[in-house]
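Undergrad: fold the following, please.
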Amino acid sequence: MTKGKSPIMTQMEKVYRHTRANSFGTRARYESSCRNFIGFIDEKFKMKNLRNLQDKHVVAYIQHRQSEGIASKTLKNDLGAIRYMHDMIPNVKHELSDNKELKDAFSIVLDKTPAVKGNRAWTEREYNDMQQFVRNVAAGDGRGAETAADVRDITQLAKTMGLRVTEAVAMSRSQVEQALRTGVYQVKSEAKNGKWRQVPLSTQGRQVMNNRILDLPRGDRLFIRPGEKTHAAVNRVEKFLQNNRLPFETVEGRESRMYQGVSNALTYHGLRYNYVQDRVRQEMEKGYSKLQAAAIVTKEVGHERVDVIDVYLGGKS
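TA: Predicted coordinates for the structure are as follows:
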């Protein structure tokens, strides 16, 4: 007789069946990682309810995977998937430790991933020249004027608040109203990892939001047109930047973004590099060490690990 699905496998599948955060590809990768994890703890611990998940189960799985020679990068991805699933489970009984806490409490060592692949930040000239270009296009009545206005505002949100392009595009009126009241912008399930986070509202961000909600109906989003899907809006603004960025790249910018003989192009993601570099510098000017500054900024950009900030610093000290 074939054994049916375990209760915890059914519970895991329900989590992923009802979540809409992240892309289809990311959700599929996360679910695949969790299937392996659930299969392991079902066999080893005979757990019946995922609400009982705790560190000892995660630690046992990591040790098992390490004994199989699985790379640390893969294990970190697995842990991200497990924590994402855990965040979606209602009324959990235990909090799961982050990687540093696992290391301190259980001597779990995950080698650092050499992920620094050069600096992707824009130079000030590149940013200012692009801003002037999109302002000019947006002020006209030609083709692409509306998208140019979107690009103008999204680039400002990316550079001064560290928002990913999807996070900016999916911005709703209710989120904006709350940010204008509190001075803090709440990124919700549109975040890449599905985890909510709070970002300080920048001066430029406040200006963008004030201008955008003037005639925006309740329930609408700032950059998504009526009948348009979020992914289509993201694709529209990304294509605009891709089609118009080359004239604004400078020699200085190309050299600073060089990695293994190839220069990284101007992207929205590159503006998150600008944000991190600016924010780390600001916190260090207050007297914090680089590590302390990184601990503050990493939460603002939606990461759990301080060492991720080294990626955004692009090799800068």
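
Undergrad: contacts and neighbour counts: CA atoms only from here.
TA: OK.

Undergrad: show me the contacts for the residue most central in space within the chain.
TA: Centroid check for the chain by C-alpha atoms, centre = their mean gives K192 as the closest residue, at 4.2 Å. With contact taken as C-alpha atoms under 8 Å, 6 or more residues apart in numbering, K192 is in contact with 21-22.

Undergrad: cool, and R152?
TA: 131, 134-135.

Undergrad: also S256?
TA: 119-120, 263.

Undergrad: what segments of the stretch 201-317 of the chain are helices?
TA: For the stretch 201-317 of the chain, the helices defined by DSSP state H, counting those that start in this stretch cover 203-212, 230-244, 251-256, 268-285, 290-300, 308-313.

Undergrad: compare with the first, here's sequence two:
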Amino acid sequence: MKKNKTKYNLVYFVLFPLFGGWAKTPNMQNKHLVAYVLERQNEGMSAATVKQDLAAVRYFHNQLPKTRYQISDNKQLQETYKEFSLERRSFGGVNRRCTELEYQRFITLAEQNGHADTAQIIQLAREQGLRIHEVTRLSRTDAEKTLRDGLLTIKGKGGLVREVPLRETGRAMLHDSMQGVERGAKLFVREGEKAHTVIQRVQDFIKNHRAKVEDPVHGRPLAVHVTCHSFRHTYTKEEYDRRITAGMGERQARLEVSELIGHSREDVTRIYLAE
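TA: A predicted model of the protein is given here:
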């Protein structure tokens, strides 16, 4: 039991900001689990990852002394909700990229509505291929070092550390985001604020406004919408195409790009490329 609890604790720290805290509320219902699964699948998460997340949610929900609703198992959810599926979902061959038009519209909309931080987070995710939680970890100290060295050092999933070459567009984003931030402070998480709150705010912004910015020729299947992860997909395709144009072999290009986005397998790049 101790081993399982430790595993679920680790999962929970990743899960909490993505799930918005529902795992520890007595009002969580089946519909929340289904909505969460659909969102994670739309981000390209594997069935194994989603199942692990659901196990963590159920574990923490079971620890609550009083809950209003009973959470069904995966089989019951699949029987009740037609859109719920874990086993048969395929992630390869699906274009999940955000187009340049959609990206620019998101930025414009965020800035016009006074959400400069949201615009900058989206820009760093898009221009440097970062996960949203990786962006929220950045501090002014990180930004200063990156601007000096030209390399953005990122600690990603599983503690994997990678160095991402700084694009000129990323340089401009980092420089702008440093303004008004004290040395040592986080770029996007203000004093007294939690990282998961910032993450949820950006996710909600994208979810609430993606229909307004949709490119009519986006090339995605009808059920696939723009999420925070879509910007990494676009970045990955750009970096892969740049290497192919320079004469690099396809396998080597996939391997290099995989490491660039915090993975170590070329088949992961294939997923991002929709192959």
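
Undergrad: so after superposing, what's the score?
TA: After superposition, the two chains reach a TM-score (TM-score structural alignment, normalised by the length of the second structure) of 0.68; 209 aligned residues with a C-alpha RMSD of 3.0 Å.

Undergrad: looking for the alignment partner of the residue nearest to the centre of the first structure in the second structure.
TA: Structural alignment (TM-score structural alignment) places K192 of the first structure against K157 in the second structure.

Undergrad: now swap in R236 of the first structure and tell me
TA: Under TM-score structural alignment, R236 of the first structure pairs with R201 in the second structure.

Undergrad: count the neighbours of F223 of the first structure for me.
TA: F223 of the first structure has 24 neighbouring residues, counting by other C-alpha atoms under 10 Å.

Undergrad: swap that for A223 of the second structure, sorry
TA: Counted with other C-alpha under 10 Å, A223 of the second structure comes out at 6.

Undergrad: aligned partner of it in the first structure?
TA: In the first structure, A223 of the second structure lands on S263 (TM-score structural alignment).

Undergrad: one more: R148 of the second structure?
TA: With TM-score structural alignment as the criterion, R148 of the second structure matches R181.

Undergrad: can you check R251 of the second structure too?
TA: R251 of the second structure maps onto L291 in the first structure, by TM-score structural alignment.

Undergrad: so how far is Y268 of the first structure from the spatially closest residue to its match that is not a sequence neighbour?
TA: Using C-alpha to C-alpha, 6 or more residues apart in numbering and skipping residues adjacent in sequence, the residue nearest L291 of the first structure is V306, 7.4 Å away. Distance check for V306 of the first structure against Y268 of the first structure: by C-alpha to C-alpha, to the nearest Å, it reads 22 Å.

Undergrad: more neighbours: those two, which one.
TA: Y268 (26 against 18).

Undergrad: thought that one was touching Q156?
TA: No. Here Y268 of the first structure lies out of contact with Q156, judged by C-alpha atoms under 8 Å, at a distance of 9.8 Å.

Undergrad: re earlier: between the helices of the stretch 201-317 of the first structure, which gets nearest to R17 of the first structure?
TA: helix 230-244 (19.7 Å; C-alpha to C-alpha).

Undergrad: show the contacting residues for I62 of the first structure.
TA: The contact partners of I62 of the first structure, taken as C-alpha under 8 Å, 6+ apart, are L75.

Undergrad: check which helix or strand covers it.
TA: helix 55-67 (DSSP states H and E).

Undergrad: in the helix or strand following that helix, which residues are buried?
TA: Next along the chain after helix 55-67 of the first structure, taking DSSP H and E as the criterion, comes helix 72-88. Judged by neighbour count using 16 or more other C-alpha atoms under 10 Å, the buried positions of helix 72-88 of the first structure are 72, 75-76, 78-88.

Undergrad: distance to E283 of the first structure for these - can I get that in JSON lines?
TA: Converted to JSON lines, those look like this (distance: C-alpha to C-alpha, whole Å):
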{"residue": "S72", "distance to E283 of the first structure": "30"}
{"residue": "L75", "distance to E283 of the first structure": "31"}
{"residue": "K76", "distance to E283 of the first structure": "28"}
{"residue": "D78", "distance to E283 of the first structure": "32"}
{"residue": "L79", "distance to E283 of the first structure": "29"}
{"residue": "G80", "distance to E283 of the first structure": "27"}
{"residue": "A81", "distance to E283 of the first structure": "31"}
{"residue": "I82", "distance to E283 of the first structure": "32"}
{"residue": "R83", "distance to E283 of the first structure": "29"}
{"residue": "Y84", "distance to E283 of the first structure": "29"}
{"residue": "M85", "distance to E283 of the first structure": "33"}
{"residue": "H86", "distance to E283 of the first structure": "32"}
{"residue": "D87", "distance to E283 of the first structure": "30"}
{"residue": "M88", "distance to E283 of the first structure": "33"}
